[in-house]
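Chemist: the sequence and its predicted three-dimensional model are supplied below.
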Amino acid sequence: MAEAPTLGALRRQMTAALAAAGVDSPELDARLLLAFALGCAPGDLLGRSDSAVPEAASAAAHALLARRIGGEPVGRILGEREFWSLSFRLSPHTLEPRPDTETLVEAALALLPERGRALRLLDLGTGTGALLAALLVEFPAATGIGIDRSEDAARAARDNLARHGLAGRGMIAVGDWGTALGGGFDLVVSNPPYIRADEMAALAPEVRLHDPPLALVAGDDGLAAYRAISADLPRLLAPGGIAVLELGAGQEPQVAALVEGAGLTLLGPARADLGGVARALCARRP
């Protein structure tokens, strides 16, 4: 009978296989997948390099490894993804919340430094509810609404708010952007679809094959969602209210023109994400 591999050896093997497959973060992915196979937290792997890995766990780790090499994102494999230090369960009908979108939370906090205000928040296209949940955590006196066109995504968002003890301050509804809502919101945030239809084929398989097209594609020019949202922002926002919109790469000029055309005042250039991409466009209703 072959000797059981040690945890350290298996992790090195998985890391090498992921690196050879061109995965961007092979060490991190190997650690997350191995911990999942063992049924423990990633931090529990520390100091256990010489521990033998049971045969069943080793087989499970190799099965997970094959899925990742095949292009399935780690978040989809694990069924959840971290955002703003909170964990969110995914569904096939939600995007994976990504670090770039945390730029919107940073922008909102910079523009609204009084954390104790009883703000009214609105998240258009809420998906997992990650943006709304992060803002409710940072503004403990705030209440908020998340809207999504997908009933399945709305169900996932409700579950995630409840998971973090936020269901009492956050409501999730199904709708066509904010058309069914009254106004008076102090902060409106959105990570809308912004991919052009002809760009889908060129997207990474992690996105193209695993994220829902409804949450990705916004017409032939990628601006359809921005047009609808921008036109409604003057009605949705309270006087002095702030909108923070996520941008796709290179979209700042077009979206800024739509927002200004709707009568809002831009609050400087878009805030860049960690990769230097203009990511969070901020505007205020006069």
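Modeler: Right, received. Where do you want to start? Nothing here was measured: the structure is a model prediction, and the numbers come from that model.

Chemist: contacts, neighbours, all on C-alpha from now
Modeler: OK.

Chemist: give me the secondary structure label for Ala243.
Modeler: For Ala243, the assignment made with DSSP: H, G, I helix; E, B strand; the rest coil gives strand.

Chemist: how near is the closest residue to it other than its chain neighbours to Arg81?
Modeler: Using C-alpha to C-alpha, 6 or more residues apart in numbering and skipping the chain neighbours, the partner closest in space to Ala243 is Val188 (4.7 Å). Using C-alpha to C-alpha, to the nearest Å, Val188 is found at 23 Å from Arg81.

Chemist: put this next to the previous one:
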Amino acid sequence: MTVSQLYRQVRDLFRDAQIELPELDAKLLVSAALGISISDLMLRGDDPVSETKSATAKTHAEKRLAGMPVGRILGEREFYGRRFVMNPATLEPRSDTEALIDAVLALSVPTQEQLFCDLGTGTGAIAVTLLAEMKRSRMVAVDLSFEALSCASENADLHEVSDRFLPLCADYASALAGAKSGVFDWVVSNPPYIRTHDLGMLSPEVIQHDPVLALDGGVTGLDSYVRIIAQAEMLLKSGGRIALEIGFDQAGAVEKQLRHHSFGAIEIVKDLSGNDRVLLACRQ
């Protein structure tokens, strides 16, 4: 079997199963199994494939057909042009969250030294990306899961920002309660915001493979925001900013919480689909 034949075989299986993006998923899984780039997948179409690598590709395909997302199969996902490894304790980074990165960078000077706190860091996608883009900034990355923090630290090493990356295992900012207040320039977070009763409406790819801890935002979906915003009021220096990813219908409720805790200059940022995605605010 050649590279092209293997790719077409997997692609056709995905088409028959009505996978949403059969060509892309086939390219990603087959190229990973063969240890080559997607471009080489096309350029080396006539190369023979060993039985071992063919079997690996078919195993990947079987997992995809069973509903496992490509990122979970490969154990990694691209975010903001960088590769991030994942583990079972972390949410899979998604392109919608890149709107938060863009929003923070638009209000920052890349060469400026700033102190960030990422609450619920997961893979560290937000934290590591901001450090990679802002070469003089530092980050306290907090997560309740030690396994998730281990993954985030691995990603910090991968992208060579570990010297400015401080992982902290805690329930949001609880471990910082005794620290000096008003020291951070930014608090950023992509917290759980799915209403508990809506979890069953999520696609099987999400609910069966992403950790519920990173999805469940309580009865109203606002539990995490209530805590994070109250803590951010203490953590941020005067003029410091907060950036929160939100659900498409949560802007009004989260904005109310921000105003209750004396935040102003509130701005809603939409994602590429036109949905409300990020709330920015400034501590007055």
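Modeler: All right, it came through fine. Keep in mind that this is a model prediction, so the values were computed, not measured.

Chemist: looking at Val188 and Arg81 of structure 1, which one has more neighbours?
Modeler: The residue with more neighbours, out of Val188 of structure 1 and Arg81, is Val188; 28 against 20, by other C-alpha atoms under 10 Å.

Chemist: which position in structure 2 pairs with that one?
Modeler: The alignment partner of Val188 of structure 1 in structure 2, by TM-score structural alignment, is Val187.

Chemist: surely its match touches Cys117?
Modeler: Yes: at 4.8 Å, Val187 of structure 2 counts as touching Cys117 under the criterion of C-alpha atoms under 8 Å.

Chemist: mean per-residue distance, the helix or strand containing the residue nearest to Ala243 of structure 1 versus structure 2.
Modeler: Per DSSP states H and E: Val188 of structure 1 is located in strand 185-190. Using mean C-alpha distance after the TM-score superposition for structure 1, strand 185-190 of structure 1 ends up 0.7 Å from its aligned counterpart in structure 2, as a mean over the superposed pairs.

Chemist: now the helices for the stretch 1-150 of structure 1?
Modeler: For the stretch 1-150 of structure 1, applying DSSP state H, counting those that start in this stretch gives helices covering 7-20, 26-38, 55-69, 74-78, 102-111, 130-138.

Chemist: please identify the most buried of those helices.
Modeler: Per residue and on average, the most neighbours among the helices of the stretch 1-150 of structure 1 fall to helix 130-138, with a mean of 23 (mean count of other C-alpha atoms under 10 Å).

Chemist: so what does that helix touch, helix or strand wise?
Modeler: Under the contact criterion of 3 or more C-alpha pairs under 8 Å, 6 or more residues apart in numbering; DSSP states H and E, helix 130-138 of structure 1 touches helix 102-111, strand 120-124, strand 143-148, helix 151-163, strand 170-174.

Chemist: Gly240 of structure 1: which of these is closest?
Modeler: Counting by C-alpha to C-alpha, Gly240 of structure 1 lies closest to helix 102-111 out of those; the figure is 11.4 Å.

Chemist: residues in structure 2 aligned with the closest one?
Modeler: Aligning helix 102-111 of structure 1 against structure 2 (TM-score structural alignment) gives residues 98-107.

Chemist: which outside residues touch that stretch?
Modeler: Stretch 98-107 of structure 2 is contacted by residues 79-80, 126, 129-130, 243-245, 269-271, 277-278, 280 when judged by C-alpha atoms under 8 Å, 6 or more residues apart in numbering.

Chemist: at 7 Å instead, please
Modeler: For stretch 98-107 of structure 2, contacts defined as C-alpha atoms under 7 Å, 6 or more residues apart in numbering pick out 80, 126, 130, 243, 245, 271, 278.

Chemist: closest one to Gln231 of structure 2 out of the residues you listed, please.
Modeler: Nearest to Gln231 of structure 2 among the contacts of stretch 98-107 of structure 2, counting by C-alpha to C-alpha, is Ala243 at 13.3 Å.

Chemist: quick one: that closest one from Pro88 of structure 2, how far?
Modeler: Applying C-alpha to C-alpha, the value for Ala243 of structure 2 to Pro88 of structure 2 is 26 Å.

Chemist: which of the two has more neighbours?
Modeler: A count of neighbours by other C-alpha under 10 Å puts Ala243 above the other of Ala243 of structure 2 and Pro88, at 24 against 14.

Chemist: list the residues that contact that one.
Modeler: Neighbour list for Ala243 of structure 2: 100, 187-189, 278-281 [criterion: C-alpha under 7 Å, 6+ apart].

Chemist: mind redoing it with 6 Å?
Modeler: Neighbour list for Ala243 of structure 2: 188, 279-280 [criterion: C-alpha atoms under 6 Å, 6 or more residues apart in numbering].

Chemist: could I get those as CSV with neighbour count and distance to Asp171 of structure 2?
Modeler: As requested, the contacts of Ala243 of structure 2 are exported to CSV (neighbours: other C-alpha atoms under 10 Å; distance: C-alpha to C-alpha, whole Å):
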residue, neighbour count, distance to Asp171 of structure 2
Val188, 25, 15
Leu279, 23, 22
Leu280, 23, 22
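
Chemist: distance to Ala30 of structure 1 added to the helices and strands packed on helix 130-138 of structure 1, as JSON lines?
Modeler: Below are these laid out as JSON lines (distance: least, C-alpha to C-alpha, whole Å):
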{"stretch": "helix 102-111", "distance to Ala30 of structure 1": "24"}
{"stretch": "strand 120-124", "distance to Ala30 of structure 1": "34"}
{"stretch": "strand 143-148", "distance to Ala30 of structure 1": "33"}
{"stretch": "helix 151-163", "distance to Ala30 of structure 1": "26"}
{"stretch": "strand 170-174", "distance to Ala30 of structure 1": "35"}
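
Chemist: which residue in structure 1 lines up with Pro167 of structure 2?
Modeler: Aligning on TM-score structural alignment places Pro167 of structure 2 opposite Ile172 in structure 1.
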